[in-house]
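Asks: my questions concern the predicted model and sequence given below.
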Amino acid sequence: MKLQDRVAIVTGAGGGLGRQHALMLAGHGAKIIVNDLNKDDAQRVAEEVRAKGGEAIGVAASVTEEEQVAAMIDRVMTAYGRIDILVNNAGILRDKSFAKMDLADFRLVVDVHLMGAVICTKAVWEIMRQQAYGRLVMTTSSSGLYGNFGQANYAAAKMALVGLMQTLAIEGEKYDIRVNCLAPTAATQMTDGVLSPEALEKLSPELVSPGLLALVNEAAPTRAILCAGAGHFARANVTLTKGAYVGGGAEAGEQVIAAWNKISDRTDEFAPAYGFEQLKRELASAGFEPPKK
């Protein structure tokens, strides 16, 4: 029971992947707050958790509404006095090619995925700092990491969550707040009509949720991007190549073009611990002593 007595909020948990996350976390001992926009769906999953011997509260709230999120957090703190885990899972799709995409749909998708995660995370951040413990998971996507046709809005929001994770993991480190990303591939309402029935059979949400356990237990990593689907797990990284020094001057642009293969060479690439490391490498290449941090 790796999560015995831990208190976990799962957003968008009224069905699909969120429901499976809630059931899995409860199966490992966590007390679950099942959040969903739809009250009946939230209550149904909470009842399902309780029927399996777990403890759960269903809470209807929109992750984009600060007052509703604050009320949910107050209810959790009144019931349990702490919040250990937040899984930002709530999301929507509004797929179209960028040429045909309405800007209102772009804003809506960014609002739910990105700002919904920001609002919920902000609501629990000080609680986790005060208790010196927290496990946060952002739900990113291969669409954000690598792109997918017709998903410019979704991809932009999902990659933004990676940047949010990177910085919050740094800021939360001394408080034992560990922040990670899960990039799932699963058959849910959001994939209906996108994949073939044969493929959907292989992409059960229950084959993704075991990866979540690795990201929220006491020994969890931090700043990991875990890709999960069909029982397969892999890690993605944002890397920096060794690059090449070109300098300035009138011919610098031409020199960048000429050095493109060297700049792009992935030999000895690495994942920087901080964005500051790019600056340090650039100054060192230019012959300056890089600042220490």
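Replies: Thanks, I have the structure now. Numbering: from 1, shown residues only.
Asks: going by C-alpha atoms from here, please, whenever you check contacts or count neighbours.
Replies: OK.
Asks: doesn't residue 182 fall inside a strand?
Replies: Yes. Assessed with DSSP: H, G, I helix; E, B strand; the rest coil, residue 182 lies in a strand.
Asks: distance between the ends of stretch 97-106?
Replies: As for stretch 97-106, its first-to-last residue distance stands at 11 Å under the measure C-alpha to C-alpha, to the nearest Å.
Asks: can you list the residues that contact it?
Replies: Stretch 97-106 has contacts (C-alpha atoms under 8 Å, 6 or more residues apart in numbering) with 94-95, 149-154.
Asks: one more time with 6 Å, if that's ok
Replies: Contacting residues not belonging to stretch 97-106 are listed as 150, 153 [C-alpha atoms under 6 Å, 6 or more residues apart in numbering].
Asks: next, count neighbours for residue 111.
Replies: By the measure other C-alpha atoms under 10 Å, the count of residues near residue 111 is 19.
Asks: tell me how far the closest residue in space to it that isn't next to it in sequence lies from residue 118.
Replies: Distance criterion C-alpha to C-alpha, 6 or more residues apart in numbering; nearest residue to residue 111, sequence neighbours excluded, is residue 64 at 6.7 Å. Distance of residue 64 to residue 118, given as C-alpha to C-alpha: 9 Å.
Asks: included below, for side-by-side comparison, is a second structure:
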Amino acid sequence: MIPVHGNIQGRVAVVTGGSGVLCSEMCRELARHGVKVAILNRTVEKGEVVAEEIRSNGGKAIAIAANVLDRSSLENAREVILSQFGRLDILINGAGGNHPDAITAMETYGEAVEGKSFFDLEGDGFSQVFASNFTGTFLTSQVFGEMLLEQETPVIINISSMSAYSPMTKVPAYSAAKSAINNFTMWMATHFAETGLRVNAIAPGFFLTKQNRNLLMTEDGSLTERSNKIMTHTPMRRFGKPEDLLGTLLWLVDESYSGFVTGITVPVDGGFMAYSGV
């Protein structure tokens, strides 16, 4: 178990998409270190499950319904957080994901596979996936940014992906959005550097989540063809586990460890990015 970072005790974190497999683990870990956590989801019930688990273990957490593409709902969430916790130190932009309307059926054009080709993708579906991953990060950072600047050591953590560096087949909107996240992380880090606000990102490799399980696992629990390709290109030969992200998260949010670190995206990928394939 990671030693408790006493330096961040009493701080307040907002985590968008906080009920997801990866971000819920981040919420629980931050709470273990004494951070008060506000969990934002479109569906408050999902966030409340995580919040209640944190409270039952002695931590402090609230769940708030918010849509990262709706500024007014984010502003309402901000008021609730101010009334409940009075401050904000850490923002984790974890909301995002993918959608079938923005996914091609085939990896390369001309494959004998039934389903949507690149030319069948609809603009609305593509735009929605791009927006949920990138525009939502932009809007959330805007709405909560001024609260962050009131503190001495504020931090924003964006969630990127291996697909930002080497775009995965089938998911052009998701890949483009995550690449934009990396660029935006550097832009914000530069823009706010003199204020003390540090902005970094974490790029998970391949982790099993509810959203991708059907792509990566068959009904009998064996690996799909896509998963076998992933394993071939992951030197550590396994999927990531949510707890694999926590050390990097704590390093980045605690200025006593990373006070001179801003504008970077940290791969947590089992060596995926380092491996050329030969």
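Replies: In hand now; what should we look at? Here the structure is a predicted model, which is why all the values come from computation and not from measurement.
Asks: which residue in structure 2 aligns with the residue nearest to residue 111 of structure 1?
Replies: The equivalent of residue 64 of structure 1 in structure 2 is residue 69 (alignment by TM-score structural alignment).
Asks: name all residues that make contact with the spatially most central residue of structure 1.
Replies: Closest residue to the average C-alpha location of structure 1: residue 138 at 1.9 Å, with C-alpha atoms, centre = their mean. Taking C-alpha under 6 Å, 6+ apart, we find residue 138 of structure 1 in contact with 88, 181.
Asks: how would you label the counterpart of it in structure 2: helix, strand or coil?
Replies: Under the alignment (TM-score structural alignment), residue 138 of structure 1 pairs with residue 158 in structure 2. At residue 158 of structure 2, secondary structure determined by three-state DSSP is strand.
Asks: now the helices: where do they sit in structure 2?
Replies: For structure 2, the helices defined by DSSP state H cover 21-32, 44-56, 71-84, 123-130, 136-149, 172-192, 213-216, 225-232, 246-253, 255-258.
Asks: let's have the ones you listed in a markdown table, adding mean neighbour count and distance to residue 5 of structure 2.
Replies: What follows is the helices of structure 2, written out as a markdown table (neighbours: other C-alpha atoms under 10 Å; distance: least, C-alpha to C-alpha, whole Å):
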| stretch | mean neighbour count | distance to residue 5 of structure 2 |
| --- | --- | --- |
| helix 21-32 | 22 | 9 |
| helix 44-56 | 18 | 17 |
| helix 71-84 | 16 | 23 |
| helix 123-130 | 18 | 35 |
| helix 136-149 | 19 | 20 |
| helix 172-192 | 21 | 24 |
| helix 213-216 | 15 | 33 |
| helix 225-232 | 15 | 34 |
| helix 246-253 | 19 | 8 |
| helix 255-258 | 14 | 10 |
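Asks: can you tell which of those helices is closest to residue 272 of structure 2?
Replies: helix 225-232 (8.3 Å; C-alpha to C-alpha).
Asks: nearest residue to residue 157 of structure 1 in space, ignoring adjacent ones along the chain?
Replies: Leaving aside its chain neighbours, residue 157 of structure 1 sits nearest to residue 110 (5.0 Å; criterion: C-alpha to C-alpha, 6+ apart).
Asks: mind checking what residue 242 of structure 2 lines up with in structure 1?
Replies: Under the alignment by TM-score structural alignment, residue 242 of structure 2 pairs with residue 205 in structure 1.
Asks: what sits against that match?
Replies: For residue 205 of structure 1, the contacting residues are 17, 186, by C-alpha under 6 Å, 6+ apart.
Asks: how about 8 Å then?
Replies: The contact partners of residue 205 of structure 1, by C-alpha under 8 Å, 6+ apart, come to 16-17, 20, 185-188, 229.
Asks: hang on, isn't residue 94 of structure 1 packed against residue 109?
Replies: Yes. Using C-alpha atoms under 8 Å, residue 94 of structure 1 makes contact with residue 109 at a distance of 7.0 Å.
Asks: quick check: neighbours shared by these two?
Replies: Each of 153-154 lies in contact with both residue 94 of structure 1 and residue 109 under the rule C-alpha under 8 Å, 6+ apart.
Asks: residue in structure 1 matching residue 172 of structure 2?
Replies: Structural alignment (TM-score structural alignment) places residue 172 of structure 2 against residue 152 in structure 1.
Asks: what's the neighbour count on the nearest residue to that match once chain neighbours are set aside?
Replies: Closest residue to residue 152 of structure 1 apart from its sequence neighbours, by C-alpha to C-alpha, 6+ apart: residue 98 at 6.3 Å. Residues contacting residue 98 of structure 1 under the criterion other C-alpha under 10 Å number 14.
Asks: and for residue 67 of structure 2?
Replies: Residue 67 of structure 2 has 21 neighbours, counted by other C-alpha under 10 Å.
Asks: and if you look at residue 8 of structure 2?
Replies: When neighbours are defined as other C-alpha under 10 Å, residue 8 of structure 2 has 20 of them.
Asks: try the one 3 residues further on
Replies: One way to gauge burial is a neighbour count; for residue 11 of structure 2, by other C-alpha under 10 Å, it gives 20.
Asks: could you do residue 201 of structure 2 as well?
Replies: 27.
Asks: structure 1: which residue goes with that one?
Replies: The equivalent of residue 201 of structure 2 in structure 1 is residue 181 (alignment by TM-score structural alignment).
Asks: of the helices of structure 2, which is nearest residue 265 of structure 2?
Replies: Among those, helix 172-192 comes nearest to residue 265 of structure 2, with 6.5 Å by C-alpha to C-alpha.
Asks: off-centre distance for the closest one?
Replies: Its chain's C-alpha centre and that of helix 172-192 of structure 2 lie 12 Å apart, by C-alpha atoms, centre = their mean, to the nearest Å.
Asks: surely residue 144 of structure 1 meets residue 158?
Replies: Yes. With contact defined as C-alpha under 8 Å, residue 144 of structure 1 reaches residue 158; the gap is 4.9 Å.
Asks: what separation do you get for residue 130 of structure 2 and residue 262 of structure 2?
Replies: Applying C-alpha to C-alpha, the value for residue 130 of structure 2 to residue 262 of structure 2 is 24 Å.
Asks: quick one on the thing from earlier: which of the contacts of residue 205 of structure 1 does structure 2 keep?
Replies: Compared against structure 2 with both residues aligned by TM-score structural alignment, their matches' C-alpha atoms under 8 Å, these retain 16-17, 20, 186.
Asks: residue 164 of structure 1 -> structure 2?
Replies: Using TM-score structural alignment, the equivalent of residue 164 of structure 1 in structure 2 is residue 184.
Asks: what is the neighbour count of the corresponding residue of structure 2 for residue 4 of structure 1?
Replies: In structure 2, the residue matched to residue 4 of structure 1 (TM-score structural alignment) is residue 9. Neighbour count for residue 9 of structure 2, taken as other C-alpha under 10 Å: 15.
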